[in-house]
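Asker: Next one to model:
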Amino acid sequence: MAVPKRKVSKARRDKRRSAVWKLDAPALSRCSNCGELTSPHRVCKNCGFYKGVEVIKKDA
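Answerer: Reported below is the predicted structural model:
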């Protein structure tokens, strides 16, 4: 069984763990119809359009 030869310092340990806690900003793209910010590859919640095609009927 593998056993470490030396103690891993707190700095070295924390540097390795630091990447796990980083948060990414959510990806957003503009709707081609109304210009509202939406998640990419999703139907726009504001107007119901996706790639220039009306997918969901929305009342004006």
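
Asker: rest of the way, CA atoms for contacts and neighbours
Answerer: Will do.

Asker: quick one: which helix or strand includes the most centrally placed residue in the chain?
Answerer: Geometric centre of the chain, nearest residue: Pro26, 3.7 Å, by Cα atoms, centre = their mean. Using DSSP states H and E, Pro26 sits in no helix or strand.

Asker: and the gap between it and Lys15?
Answerer: Separation of Pro26 from Lys15 (Cα to Cα, to the nearest Å): 24 Å.

Asker: Could you also give me the structure for this second sequence? I'd like to compare it with the first:
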Amino acid sequence: MPNPKHRHSKARRDRRRAHDHLAQPPQSLCPHCFQPKLPHRVCPHCGMYEGRQVLNVEEI
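Answerer: Got it, this is the predicted structure:
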């Protein structure tokens, strides 16, 4: 297998890695309290999932 003959600069390495960052997870709105939440998960603000109360969330 061929090996690199010269070292690549840090700038060249960083340009290659420019698109390796993590994407923001998708968000949807809770139909009950209209707060953003992850899809297919219990709403952390009101505790509702699929139109029923699943989690008891205390108001602070």
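
Asker: Would you pull the TM-score for this pair?
Answerer: Superposed pair, TM-score by TM-score structural alignment, normalised by the length of the first structure: 0.60. Supporting alignment: 59 aligned residues with a Cα RMSD of 2.7 Å.

Asker: Show me where the second structure has its strands.
Answerer: With strands called from DSSP state E, the second structure shows them at 28-29, 36-37, 48-49, 52-53.

Asker: So which of the ones you listed is the most surrounded?
Answerer: strand 48-49 (a mean of 18; mean count of other Cα atoms under 10 Å).

Asker: Can you check which part of the first structure that strand sits on?
Answerer: Taken onto the first structure by TM-score structural alignment, strand 48-49 of the second structure occupies residues 49-50 there.

Asker: average offset between that stretch and the second structure?
Answerer: Average distance, stretch 49-50 of the first structure versus aligned residues of the second structure after superposition (mean Cα distance after the TM-score superposition for the first structure): 0.8 Å.

Asker: Excluding its own residues, what touches that stretch? List them.
Answerer: 31, 33, 41-44, 55-56 (Cα atoms under 8 Å, 6 or more residues apart in numbering).

Asker: One more: stretch 25-33 of the first structure?
Answerer: The contact list for stretch 25-33 of the first structure (Cα under 8 Å, 6+ apart) reads 36-40, 44, 47, 49-52.

Asker: if you set the cut-off to 7 Å instead, what comes out?
Answerer: The contact list for stretch 25-33 of the first structure (Cα atoms under 7 Å, 6 or more residues apart in numbering) reads 36-40, 44, 49, 51-52.

Asker: follow-up on the earlier one: list just the nearest of the contacts of stretch 49-50 of the first structure to Arg6 of the first structure.
Answerer: His41 (48.9 Å; Cα to Cα).
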